[in-house]
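Participant: This is a predicted model, with the sequence first.
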Amino acid sequence: MSLTLNLDFQYTTTIEKLWSALTESDKLAKWVMPNDFKPVVGHSFTFRQTPTEYWDGIVVGEVLTMDAPNRLSYTWGSGGEKHTVVWTLKDLGDGKVNLNLEQSGISNNQALGGAKYGWTNMCGELNKLLAQ
């Protein structure tokens, strides 16, 4: 069984500013984790956070698609699981942009709940970054 998380967030910003927050390593570090991400298809990257008793703090990935400023996807591997994360941006007009997150390949409901909790919190941090 494989589960998929699908979330939508609306931001008051430009699609270009939101795209840069998804694809620039220094900006990603402010709302996701410190990383060596590069917006290049085939680039392997690592997100690192302080380990906890439940998690080693490491996410490894590889960029799968780059369609600036509309769509970005990459693998997201952590704790023995490997998921695919797809970000889709849509300019809604009036200075608003919809950001859709689809994370597929999740193995169980506990992991699905953890992913939903984590991304909801991180996308709240993204909102603060975009407001700067």
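Facilitator: That came through, no problem.
Participant: CA only for contacts and neighbour counts going forward, please
Facilitator: Fine.
Participant: Who are the packing partners of the longest helix seen in the chain?
Facilitator: Assignment by DSSP state H gives helix 109-131 as the longest helix of the chain. The contact analysis (3 or more Cα pairs under 8 Å, 6 or more residues apart in numbering; DSSP states H and E) places helix 109-131 against strand 3-12, helix 15-23, helix 25-31.
Participant: In addition, the following structure is provided for comparison:
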Amino acid sequence: MTDISTETRSVVIEREFPFPSEKIWRALTQPHLIQEWLMKSDFKPAVDHRFSFNADWGSVDCKVLEVEPNKTLSYSWDAYGLESIVTWTLTPTGTGTHLRM
């Protein structure tokens, strides 16, 4: 018999950017900009919107869970039977924006 782990794990990445949160928000929410740093998508920053990230190797199915413009973006990330939640948090600083994923 095989035991399947249901343990939840978190990965947190934090970075400082010398740009205002509005600029970082655009990079996270505008499909043509998302494509430059991640993958092609049909993303819209609207709660319950279902979208996909697409690449040569396949796709990732997602659903928008939370949107607070220029502050918080959260969506599900389901690929290869693995389900995750990605949450981006933007915090203005004196020199730009603190981004937490």
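Facilitator: In hand now; what should we look at? Everything numeric here is computed off the predicted structure, so don't read it as measured data.
Participant: With distance to Phe45 of structure 1 added, can I get the helices and strands packed on helix 109-131 of structure 1 in a markdown table?
Facilitator: Below are those laid out as a markdown table (distance: least, Cα to Cα, whole Å):
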| stretch | distance to Phe45 of structure 1 |
| --- | --- |
| strand 3-12 | 22 |
| helix 15-23 | 12 |
| helix 25-31 | 10 |
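Participant: secondary structure class for the residue nearest the centre of structure 2?
Facilitator: In structure 2, the residue lying closest to the centroid (Cα atoms, centre = their mean) is Val86, at 4.8 Å. Here Val86 of structure 2 is recorded as strand under DSSP: H, G, I helix; E, B strand; the rest coil.
Participant: how close does the counterpart of Ala46 of structure 2 in structure 1 sit to Phe9 of structure 1?
Facilitator: Correspondence of Ala46 of structure 2 to structure 1, assessed by TM-score structural alignment: Val40. The spacing between Val40 of structure 1 and Phe9 of structure 1, counted by Cα to Cα, to the nearest Å, is 25 Å.
Participant: ok, back up a step: which among the helices and strands packed on helix 109-131 of structure 1 is found nearest to Gly57 of structure 1?
Facilitator: helix 25-31 (13.8 Å; Cα to Cα).
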